[in-house]
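Novice: Quick check, what structure comes out for this input:
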Amino acid sequence: MLEEVERWLGARSWSAADRPLDRLLSAKRASGIKVSVVLPALDEEATVGAIVEVIRRDLMDRLPVPLVDELVVIDSGSSDRTGEVAAKAGARVVHRDDILPRVPALPGKGEVLWRSLLVTSGDIVCFVDADLRDFSAAFVSGIVGPLLTDPDVQFVKAMYDRPLGAESGGPASGKTADQGGRVTELVARPLLNLHWPQLAGIVQPLGGEYAVRRSLLERLPFPVGYGVELGLLVDALHTVGLDALAQVDVGVRLHRHQDGLALGRMAAAIYRTAQLRLSRTHLVRPELTQFERGPEGFVPHTYPVDTVERPPMLTIEEYAARRVA
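Specialist: As a prediction, the model looks like this:
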C-alpha cells in the first residue's frame, strides 16, 4: 500500500504554479467547461467580501475569458451583514432556506454544500470556505486547473501550510507553523490511514477548498455537518478510484481557529462519518458530552453528533427536472 501511495503522490500532487493561468484559460476555451465557485457562509462579514473581490478581480472581470463563470455565496442564516457584504463585493447571494424549501433545512456546512448544487450550473464546482484571510486566487485556479487539463481527474483537494495562531495575519513560527489542523492530525488522518490507506497521501483531507466535477458530486451522499469533507473524500474514492483524485499545493491558509470544545464536537462528527461508512449499521450513541468549569465545578453539556446525510442530488426530483430542462 505504501508503494501505491507514493506512486499516487508522484502522479497526482502538483503546485498551483504548474498550470499557469493562460494555460487554464486556453483549456477552458477549448473545452467549453463552466466553473462555479461556492462559498458557504455563516457570520463571515469580516472576510467574505475580500474573498469575493479577489475572485472577481483575478478570475472573472479582468480576463478575456473568465476562469470562473459563477460566484455564489450561500448564507446559512447569518446574524451579521455577511449577505450584504458578499453581494456588494460582487457575489450572487442565496439564502440556504430558499433552496429546496419543501425539505426543511438542517444546520451544518454539508447541508449548505448539498443545496448549492441546486442553484449552480457549472460543470466544475469549487468550494471555498468564507473565513480565509489574505486570500489568493490560487486557491481557486490551483484546484480547478487539473480538472480543466486532465479529463481523468475528478476531485481535487487544496493542500497548504496551516499555521496555528496566525488568525490576524502574522506569521507563525517554530512548532506552530503547521499545526492548525488539529482535528485532521488527531482524528481524520489516523482514521484514513487505518481504514482507507489509499488516502494516506492526502495532505489536507478536511480542508474546505476543493473542486469536483458535478457529474461526480451529484452521485454522492452529503453528511449535513462537519463530516462532509471526509465523507465526500471516502465516497469519491469508492466511486471513481484513487487515480481520479488529486491535490494541489496553494501555499498558506490563514483562517479563524476554533476553541477546544468546538474541536471536540468536530472530531465526534468526523468519527461518526467514518464509523457510518465502515459499518453502515446503527450508531451506539450519537451524542457527545463535554465539560466546562462553572462556579460550583465542572458542568456537563451534551451535544448531538450529526447523524443525517442528504441523498445523492440525482435522486432529488427538482434537480432531475432541472437537468431535463
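Novice: From now on I want contacts and neighbour counts done on CA atoms only, so please keep to that.
Specialist: Will do.
Novice: Run through the strands of the stretch 151-300 of the chain in chain order.
Specialist: With DSSP state E, counting those that start in this stretch, the ranges of strands along the stretch 151-300 of the chain come out as 155-161, 210-213, 222-223, 245-252, 254-255, 287-294, 297-304.
Novice: out of those, nearest to Ser136?
Specialist: strand 245-252 (8.4 Å; CA to CA).
Novice: which stretches of the stretch 201-325 of the chain form helices?
Specialist: Using DSSP state H, counting those that start in this stretch, the helices of the stretch 201-325 of the chain run over residues 214-217, 228-240, 260-279, 317-324.
Novice: I'd like the structure of this one too, to check against the first:
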Amino acid sequence: MPDDWFDAATYRWQEWDLNDLVEVKRTSGTTVSLVVPARNEAATVGDVVARVREALVDTVDLLDEIVVIDSDSDDDTYEVAAGAGARVHRARDIRPDLGSYPGKGEAMWKAQFVTTGDLIVFMDADLTDWDTHFVPGLLGPLLTRDDVTLVKGFYERPFDDGTRSEAYEGGRVTELVARPLIARSYPRLAWLVQPLAGEWAIRREWFEALTVPTGYAVEIAALIDTANALGPEAIAQVDLGRRAHRHQSLRDLGAMATQVITAVQARTYGGEHPQVVALRQYVPGEGGIAAAEREVVTYERPPARGLR
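Specialist: Prediction:
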C-alpha cells in the first residue's frame, strides 16, 4: 500500500549530519557527481554552482565534481557556470557520434559520458529559493542504505503569479497529469509527493541501465522503470524544505505534459511510440484565435551502458 511505503521510505533532510555523510563517503570509497542540466539559465546557474561548490567541495569533501550540461543555450549560461567553478559541457558536443536532441533528459543522459561518480545527484539550474542541504539530503539514503537505488526530493513549491504566492501550487503538470496517470496505472508510486521533481539522485550503475526520454519525462520514466525492475522499495524520498524557480508558460507546460504522457503510455502499453508528437495549441491572432503547431520531441535514448 502507498501509505506503507510513505512511512518506510520518506525522510527529512535534517536526519543526516553532513560530517557523518562525508565520513561514510570516505570510508566506503564512494564518489559523487553533481549534474546541473541548464538551458538559458545565466541568471541563476552561477549562484547554484558557486554556493554548492563553496559548501560541499571547498569546505567539506562531499562532492567530487560539479558538472553543468549546457543544453543549446543562447545566453551566457556556459560562461557563467564555468566562472562559478563548474566543469561545463555543451550537450551537443558530448559524443557527437550519437547525435543530439533538444531537452533536459538528453542533457542528463549525455552527462553519463563526462562524469565519473558512483552516485549522481541532479539539480535544476533555475533555483531561486533553496539551500545547499538539497545535496546531502538526497545523498543520505544512498550513502546509508544499500537497498536504495533512487532518491526523489520533494519540497514546498510555491506558485507566485505576481499578486499572491500559494505554497503548494507550483507543480501544475504533476497535479494535472503525472499524479492522475500514476493513480490509474502505477498506484505503487502514489506515495511519492513530487514525482517530477528536478532534484533527485541515483546510483550510476542503475542509471546506465535505463532508457532515458530526451525531454521532461526523464524523472517519471526513471521512477516507473525502477519500480518495475527493482520494486518500490528501491526508491526513497526526502523532504528538502522549500524550493522556488522560474515558472513556465501554460503552453510550454502543455508540451511538457505531452512528453510525460507519451513516456507513461510507452511503459504501460508497450510497443512503438512516436518520436515526435504534433501538438496543436491556440493563441491570439490578428483575426481572433489562431492555431499554432508545435513539434514535441518524445525520443528515448537507449541505456548508456552499451554505448561506452
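Novice: And the TM-score between these chains?
Specialist: The TM-score (TM-score structural alignment, normalised by the length of the second structure) is 0.96; 307 aligned residues with a CA RMSD of 1.5 Å.
Novice: Nearest to Val250 of the first structure among the helices of the stretch 201-325 of the first structure would be which one?
Specialist: helix 228-240 (18.1 Å).
Novice: mean shift between the closest one and the second structure?
Specialist: Here the mean offset of helix 228-240 of the first structure against the second structure after fitting is 1.1 Å, by mean CA distance after the TM-score superposition for the first structure.
Novice: So which residues make contact with that helix?
Specialist: For helix 228-240 of the first structure, the surrounding residues in contact (CA atoms under 8 Å, 6 or more residues apart in numbering) are 109-110, 154-155, 188, 196, 205-208, 216, 220-223, 244-245, 270, 273-274.
Novice: With stretch 39-52 of the second structure instead?
Specialist: So stretch 39-52 of the second structure is contacted by 38, 66, 70-78, 80-81, 83-86, 125-128, 132 (CA under 8 Å, 6+ apart).
Novice: buried subset of these?
Specialist: Among these, the ones that count as buried by 16 or more other CA atoms under 10 Å are 38, 66, 70-72, 77-78, 80-81, 84-86, 125-127, 132.
Novice: The contacts of stretch 39-52 of the second structure in strands, which ones?
Specialist: Secondary structure from DSSP state E places 38, 66, 70, 127-128 of those in strands.
Novice: could these go into CSV alongside distance to Thr115 of the second structure?
Specialist: Formatted as CSV, those follow (distance: CA to CA, whole Å):
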residue, distance to Thr115 of the second structure
Ala38, 16
Ile66, 9
Asp70, 14
Leu127, 22
Thr128, 26
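Novice: Among the residues you listed, find me the one that's closest to Ile182 of the second structure.
Specialist: For those, the nearest to Ile182 of the second structure is Leu127 (26.4 Å; CA to CA).
Novice: and the closest one, how far is that from Asp20 of the second structure?
Specialist: Going from Leu127 of the second structure to Asp20 of the second structure by CA to CA, to the nearest Å gives 27 Å.
Novice: can you check Ala190 of the second structure too?
Specialist: 31 Å.
Novice: Neighbour count: these two, which is higher?
Specialist: Ala190 (21 against 11; other CA atoms under 10 Å).
Novice: Identify the spatial nearest neighbour of the counterpart of that one in the first structure, chain neighbours not counted.
Specialist: Counting by TM-score structural alignment, Ala190 of the second structure lines up with Ala200 in the first structure. Sequence neighbours aside, Asn193 is the residue nearest to Ala200 of the first structure in space, at 5.2 Å (criterion: CA to CA, 6 or more residues apart in numbering).
Novice: which residues does the residue sitting nearest the centre point of the first structure contact?
Specialist: Most central in the first structure under CA atoms, centre = their mean is Gly208, positioned 2.9 Å from the mean C-alpha point. By CA under 8 Å, 6+ apart, the residues touching Gly208 of the first structure are 127-129, 229.
Novice: can the helices of the stretch 201-325 of the first structure go into JSON lines with extra columns for mean neighbour count and distance to Met60 of the first structure?
Specialist: Shown next, in JSON lines, are the helices of the stretch 201-325 of the first structure (neighbours: other CA atoms under 10 Å; distance: least, CA to CA, whole Å):
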{"stretch": "helix 214-217", "mean neighbour count": "18", "distance to Met60 of the first structure": "20"}
{"stretch": "helix 228-240", "mean neighbour count": "19", "distance to Met60 of the first structure": "27"}
{"stretch": "helix 260-279", "mean neighbour count": "18", "distance to Met60 of the first structure": "34"}
{"stretch": "helix 317-324", "mean neighbour count": "11", "distance to Met60 of the first structure": "26"}
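Novice: No more questions from me, cheers.
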